[in-house]
Every structure is written in structure tokens, then in C-alpha cells.
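Visitor: Take this sequence and fold it.
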Amino acid sequence: MARKTISHYAVFHNIGAGSDIVLYYQGGGADSVQDIPVAEAAYMVNLLRNEKPMSYDHDRKRLSTLNPEPAGESE
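Guide: So this is what the prediction gives:
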């Protein structure tokens, strides 16, 4: 499966377990990333909040920016 552009997301923190993140795609469809350690989920949410556009490849379990970022942009 190719990577898909993310339009929205939802985060679920499970008591006594990891977190789940649901990624909704432009043009429809969604994938769920389940039972992620809380620290990793927080990192993913930070990327989803601050980097745009973002994509996800479910087969590779890879979250990425769609465009290269310039080095040293002081973010």
C-alpha cells in the first residue's frame, strides 16, 4: 500500500495499556495504529499537530512528511 495523506486524527489513551491513534485520509478511509507506548503516541501527535502535510504508509508503519524540509529552519 502506498502512503496516504492524513487529513484528521483521533487519539485514544487506554487505561493500563498503550494508546491508539486513528488516522483519517484525504479522499476517505482510515487506519488505526494500536497499542503504542504513551511516549511514542505523544511524539506522533506532536508531529501530526505541527507538521503539514503528513502521510502514513500502513504496511511499513511509517509516518512521514510529504515534502523535504529545509535544514536549520529553527523549529
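
Visitor: going forward, measure contacts and count neighbours with C-alpha atoms only.
Guide: Will do.

Visitor: what about the helices in the chain?
Guide: In the chain, the helices defined using DSSP state H lie at 38-50.

Visitor: for it, what spans make up the strands?
Guide: 4-13, 19-25, 30-36, 54-57, 62-65 (DSSP state E).

Visitor: quick one more, to check against the first:
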Amino acid sequence: MARKKVTHYAVFYNVGETASVNVYYQGGGANTITNLSIDEASFVIDLLRNEKPMSYDHTRKRLSTWSVEPVGENE
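Guide: Got it, this is the predicted structure:
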């Protein structure tokens, strides 16, 4: 599966255990990133909040910026 542009997300914390993040795609569809530690989930959420646009490849479990970014953006 190719990467898809992420437009929305939802977070689910399983108290005392793990977290999951649902990512929703431009044009429809969604996937869930499961079994994340709280630290991993926090990192993923930080990327989704602060980077735009983002994509997700469910097969590779790879979250990435859609294109290259210049160094030193001060984000």
C-alpha cells in the first residue's frame, strides 16, 4: 500500500497499558496505529499536530512528511 495523506486523527489511551492512534485519509479511509507506548503515542501526536502535510504508509508503519522540508524552520 502506498502512503496516503493524513487529514485527521483520533487518540485512544488504554489506561495503564498502551495507546492507539487512528489516522484518517484525504479522500476517505482510515487505519489504526496500535500498541504504542505512551511515549511513542506522544511523539506521533506531536508530529500530527505540528507538521503539515503528513502521510502514513500502513504496510510499512511509516509516518512521514509529505515532502522534504528546509532545515531551520524553527517549528
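
Visitor: could you redo the strands of the first structure as CSV and give each row mean neighbour count and distance to residue 46 of the first structure?
Guide: CSV is the format used below for those (neighbours: other Cα atoms under 10 Å; distance: least, Cα to Cα, whole Å):
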stretch, mean neighbour count, distance to residue 46 of the first structure
strand 4-13, 16, 12
strand 19-25, 19, 12
strand 30-36, 15, 14
strand 54-57, 20, 12
strand 62-65, 16, 12
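
Visitor: a markdown table please, covering those strands and showing distance to residue 48 of the first structure.
Guide: What follows is those, written out as a markdown table (distance: least, Cα to Cα, whole Å):
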| stretch | distance to residue 48 of the first structure |
| --- | --- |
| strand 4-13 | 8 |
| strand 19-25 | 10 |
| strand 30-36 | 13 |
| strand 54-57 | 7 |
| strand 62-65 | 9 |
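
Visitor: nearest to residue 71 of the first structure, of these?
Guide: Ranking the strands of the first structure by proximity to residue 71 of the first structure (Cα to Cα) places strand 62-65 first, at 13.9 Å.

Visitor: And that closest one against the second structure, how far off on average?
Guide: For strand 62-65 of the first structure, the mean deviation from the second structure after alignment is 0.2 Å (mean Cα distance after the TM-score superposition for the first structure).
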